[in-house]
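*Asks:* Here is my input, please return the structure:
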Amino acid sequence: MGFSPWQLLIILVIVALLFGTKRLRGMGSDLGEAIKGFKNSVSDDDKSEQPKQIDAEKSDAVDTSKSDDKTESR
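*Replies:* Purely as a prediction, here's the structure:
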């Protein structure tokens, strides 16, 4: 059960009449900027987490070897 192209066109015309083209353009640009910001923040988080994960793995390996030394000395 989908919409035919004519039904979508009628809905778009009604929305344009209700809100006006100027307001729709503003809402569209705001939505585009929000999506860009979200994508940038997600990609920045991925880039910043990768070094942290590697550092955490290295520190875990160092911590494990230190705990082994403590158990051997007892």
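
*Asks:* going forward, measure contacts and count neighbours with C-alpha atoms only.
*Replies:* OK.

*Asks:* residue ranges of the helices in the chain, please?
*Replies:* 5-19, 21-73 (DSSP state H).

*Asks:* Turn the ones you listed into a markdown table, columns for mean neighbour count.
*Replies:* Below are these laid out as a markdown table (neighbours: other Cα atoms under 10 Å):
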| stretch | mean neighbour count |
| --- | --- |
| helix 5-19 | 11 |
| helix 21-73 | 11 |
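
*Asks:* Here is the second sequence; please produce its structure so I can put it next to the first one:
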Amino acid sequence: MSLGPWQLIIIALVILVLFGRGRISEMMGDFGKGIKSFKQGMNEDESAQAKPTGSIEGPAVDASPEKQPGKTADRTD
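*Replies:* Next up, the predicted model:
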């Protein structure tokens, strides 16, 4: 069973009567804002992945007790 043009017109009129023209336009405006926000978020995500993080690494540090200044290694001779 398919919907013909007259059935679609009747459904549209019933929706218009139930919600009113102002409410439908408000919902469509909110829907458009949501899509715009989603696209903007996707573009920000793609640009964040393309940019390097720019982290600066210091020299490698050996944490062994023999090489730490001011500490003596426990040796058993």
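
*Asks:* what's the distance between residue 12 of structure 2 and residue 49 of structure 2?
*Replies:* Distance of residue 12 of structure 2 to residue 49 of structure 2, computed by Cα to Cα, to the nearest Å: 44 Å.

*Asks:* my bad, should have said residue 20 of structure 2
*Replies:* For residue 20 of structure 2, the distance to residue 49 of structure 2 equals 44 Å [Cα to Cα].

*Asks:* Also residue 10 of structure 2?
*Replies:* Distance of residue 10 of structure 2 to residue 49 of structure 2, computed by Cα to Cα: 49 Å.

*Asks:* cool, and residue 37 of structure 2?
*Replies:* Distance, residue 37 of structure 2 to residue 49 of structure 2, by Cα to Cα: 19 Å.

*Asks:* can you check residue 2 of structure 2 too?
*Replies:* 47 Å.

*Asks:* And residue 21 of structure 2, by the same measure?
*Replies:* Distance from residue 21 of structure 2 to residue 49 of structure 2, counting by Cα to Cα: 43 Å.
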